[in-house]
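S.K.: Please find the sequence and the predicted model below.
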Amino acid sequence: MSGAALTRSLFGLFFFGVCGAQDCPLHLTTSTVVVRYGDPVSVNCTVSEDHTGIGWEASEGSGPLTNNVQFVTWSLKHLTIWDIKPQCYVNFLKNGKHNQCEQELEVIVYKTPDSISISAVNHTGPMLEGKQYQLQCEVQNIAPVQNLTVKWYKGETLEDQTTYDNLTKTPLNVSSTLLITPTSADDGAQYSCVAELELGPEGPEPHPADTSEPLTITVHCESLMPVLTASL
C-alpha cells in the first residue's frame, strides 16, 4: 500500500461519516480524461470548503495528504497503465462532525493499431461475376476494442461496419469480414477498411482512424459452356 493510501486509511478510522456525492465539496477539472498510451496526463482537484486534508490516491501519481491548499494535481509524464482509477479525497468538518468524501476520475487509455490490412479469404486472382467472396480486415494491437468501429468502404461509399463489445482495456488483435458478390461493373473497384476509435466527447476530434491499403478487385464474366447440337 502506498504512503498516501495508508495515511488515508488510518485517518479514516477517526471519521464518523462519509458525505454523499451531492454534499462533496470536491470538483475535478474533468470527470473523464482520454489519454493516448504513453502520453502525459494532468487533472486538478479543487476543494470549495475549509478542510483538514486533501490528496490523490492512485496506483501511480498519488500525492500526500495536504493541508492549507485549495487544489491538488494528479499528473504523470507518461501514462502506461491501462486500467487506472485515480481518486481525489478530502477530509473536513461539517456540522461538528468529521467527514470524508471522494471523486473518482474516469481514465480512458487508447492506442491506435500497429497495422491494418485487407485480403480476400481463400482466394487469389480475378473474381467471377455473380460468385460470393469474403473479404477480411485484420487490425493489430488496438485499444480499447469496445470503442472501436471497423468501417468497410468500396471507393468512397460506406458498405458496412463492425463494432465490438469486448471490455478488455489492453490492446487486442481483431478482425472484421465483408461478403461481396461482384458484378462486371465492379471490375477495378477498390475496397478498404478503416479502424476508428470513437472515444466520446472528451476524446480527440477527429476520431483517431487508420486506413488499410486498398484492395483492387478484378472481375471476369463466367464463360458460357459450349452447347453441342447434332446436325440432321
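M.R.: Perfect, thanks for sending it.
S.K.: going forward, measure contacts and count neighbours with C-alpha atoms only.
M.R.: OK.
S.K.: show me what contacts the residue nearest the centre of the chain?
M.R.: Centroid-nearest residue in the chain: residue 144, 3.5 Å away (criterion: C-alpha atoms, centre = their mean). By C-alpha atoms under 8 Å, 6 or more residues apart in numbering, residue 144 lies in contact with 109-111, 167-171.
S.K.: First-to-last residue distance for stretch 198-216?
M.R.: 28 Å (C-alpha to C-alpha, to the nearest Å).
S.K.: Just the buried ones out of the contacts of residue 144, please.
M.R.: Neighbour-count burial (16 or more other C-alpha atoms under 10 Å) is assigned, among the contacts of residue 144, to 109-111, 169-171.
S.K.: for the nearest residue to residue 116 once chain neighbours are set aside, what are its contacts?
M.R.: Nearest residue to residue 116 in three dimensions, chain neighbours excluded: residue 139, at 4.6 Å (C-alpha to C-alpha, 6 or more residues apart in numbering). Contacts for residue 139 were tallied using C-alpha under 8 Å, 6+ apart; they are 113-117, 173-175, 195.
S.K.: One more pass at 6 Å, please.
M.R.: Residue 139 is in contact with 116, 173-175, counting by C-alpha atoms under 6 Å, 6 or more residues apart in numbering.
S.K.: Please compare the first structure with the one that follows:
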Amino acid sequence: MAAVMRFWKLCVVFLWCAMSLPAFSRAQEEDFMRIWPENPVVPFGGFIVLNFSANCENIAVETSLSKVPAGDGPSWKAFNFTSVTHWEPQILCHADCEKGKAKFQTVVITVYRAPKRVELDPLPTMEVGEEYNVTCRVFNVAPIRNLTVTLCKGNEELHKKTFEDHNNPEASDVVVTHSITAQQDNHREEITCHAALDMRPEGPLFEKASPDKSYSQSRAVYPPEQVIVELQKSSTGQSWHYDLKCHVIRVAPLSNLTVTFFKGTERLISRKLWNYTKAERANVTVIHPIVLQPGDYGKEATCHVTLDVSPHKEPFTATSHKLELKAAETYRAVTVAASAVATLAFVLVGFVIYYLVWAHGGSK
C-alpha cells in the first residue's frame, strides 16, 4: 500500500508541475485555484485522485467522500477519493488568500456504470403487413444521458435513441421500443440491440450487444386462401374404402397448421404438420383413409384447418365446403335394392292379376 501511495504522489507531483509551470512564468496578478482533472469521471465503487492547487494558503477540501492524502506541496494538495459510491458527488476546495479573502471552487465527479445486461424481448411469429413492437432493455446503467441504444435488423439500422435530456445521475434500467412492419423477406432476419455508454474524452467507451439467445426471428404468417375437401376411391381397390383429401391452398408456416376431418358432427382425426419446415407460402394436401358404410349415404364431410400462432395472436381458422358422401357401392346397393323392389312388385302385380282372373273364371 505504501508503494502504491508513493507512486500516486510521484504522478500527482508531475501532473501538478506540468499544470503549474505556465502560471509561474507570468506575474501572479490575482488569486487562483485549480482542480485537476477538471471533469473527473470514475466507475461506481472505484477511486480517483484529484489535485487541488492555489496561490493561496491553507488549502482544504470538504466532501462526504472518503479521502486519503496522496501528496502535497507549498501550493497544492492531492487526495485519493476511495470507493466512490455516491452519484454525482461534489467536492468543495477552499483556501485563505491575501487581505483575509477566501477562494472557493467546486468540482462534480461523474460516476458511471457500464451496461450490465442488454436483452431483446422475444419477437412473436409475425403476419406479413402487420405492425409489431421491438423492445430492447438495458439494465443497470449510468449516467443515462451518456447512453445510446441502437436497434438493428441484420446490418440495417432500424432505430437509434439518445438520452441527452435525462437528468437523473443514478443507475437504472432503460427500455427502448420501436415498431416494425413485417415484410415477406423478414423470415429469419436477426434483430439485435446495441448499447453504448460514451464517457469520452474523460473516460472510456463501453459497448454491449444483446446476446445470441435474444436474437429473434420473425416469421411470415399467411392464413390459407382456400380449403377444399374431396372424396376419392382408395388405391387399394377394396369396396367401401375411400380417401378423404383436404387441400389447403397457399398457407404458411406449415409447421403451425392443424387439419381436422369431420363426418357430420363426428371428428374423425386431427393432424398437426410438425415435420413441414417451409416458411414461404405453399399448398399442402392431407389424406385420411376412411371406410364408408351404407348408412353414411347422405352424410356430409368437412375439413377444418387451424393456423395457430398463439400466444401472440389469435389462431386463424377456416373450413371447407360440405361434401356429401356418395359412394359407388351405395349406388350399386341402391340399384340392387331398387331392382329387387321392382321385381317383387312385378311378381305381386302378376300374382294379383292371376288371382283375379282365376277367381273370376272359377266363379263361372
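M.R.: Structure received. Just so we're clear, the structure is a prediction, and the values are computed from it rather than from any experiment.
S.K.: I'd like the contacts of residue 144 of structure 1 written out as a markdown table, with distance to residue 155 of structure 1 and secondary structure added.
M.R.: Listed next are these as a markdown table, based on distance: C-alpha to C-alpha, whole Å; DSSP: H, G, I helix; E, B strand; the rest coil:
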| residue | distance to residue 155 of structure 1 | secondary structure |
| --- | --- | --- |
| 109 | 32 | strand |
| 110 | 28 | strand |
| 111 | 27 | strand |
| 167 | 32 | coil |
| 168 | 32 | coil |
| 169 | 32 | coil |
| 170 | 32 | coil |
| 171 | 29 | coil |
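S.K.: Keep only these that stay in contact in structure 2.
M.R.: Contacts conserved in structure 2 for these, using both residues aligned by TM-score structural alignment, their matches' C-alpha atoms under 8 Å: 109-111, 168-171.
S.K.: Among those, list the two that are farthest apart in space.
M.R.: 111 and 168 (12.9 Å; C-alpha to C-alpha).
S.K.: Please enumerate the strands of the stretch 251-364 of structure 2.
M.R.: Assigned by DSSP state E, counting those that start in this stretch, the stretch 251-364 of structure 2 shows strands spanning 257-263, 266-272, 282-291, 300-307, 316-319, 323-324.
S.K.: Adding mean neighbour count, write these out as a markdown table.
M.R.: What follows is those, written out as a markdown table (neighbours: other C-alpha atoms under 10 Å):
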| stretch | mean neighbour count |
| --- | --- |
| strand 257-263 | 20 |
| strand 266-272 | 13 |
| strand 282-291 | 15 |
| strand 300-307 | 22 |
| strand 316-319 | 16 |
| strand 323-324 | 18 |
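S.K.: Would you mind giving those strands as TSV with distance to residue 232 of structure 2 added?
M.R.: Formatted as TSV, the strands of the stretch 251-364 of structure 2 follow (distance: least, C-alpha to C-alpha, whole Å):
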stretch	distance to residue 232 of structure 2
strand 257-263	15
strand 266-272	17
strand 282-291	10
strand 300-307	13
strand 316-319	19
strand 323-324	12
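S.K.: for structure 2, longest helix please?
M.R.: helix 328-363 (DSSP state H).
S.K.: just how off-centre is it within its chain?
M.R.: Distance of helix 328-363 of structure 2 from the chain centroid (C-alpha atoms, centre = their mean, to the nearest Å) equals 78 Å.
S.K.: Does anything pack onto it? Which helices or strands?
M.R.: If you count contacts as 3 or more C-alpha pairs under 6 Å, 6 or more residues apart in numbering; DSSP states H and E, helix 328-363 of structure 2 packs onto no helix or strand.
S.K.: how about the helices in structure 1?
M.R.: Taking DSSP H to define them, one finds helices in structure 1 at 3-12.
S.K.: what's around the residue opposite residue 128 of structure 1 in structure 2 once aligned, how many residues?
M.R.: Using TM-score structural alignment as the criterion, residue 128 of structure 1 maps onto residue 127 of structure 2. Residue 127 of structure 2 has 21 neighbours, counted by other C-alpha atoms under 10 Å.
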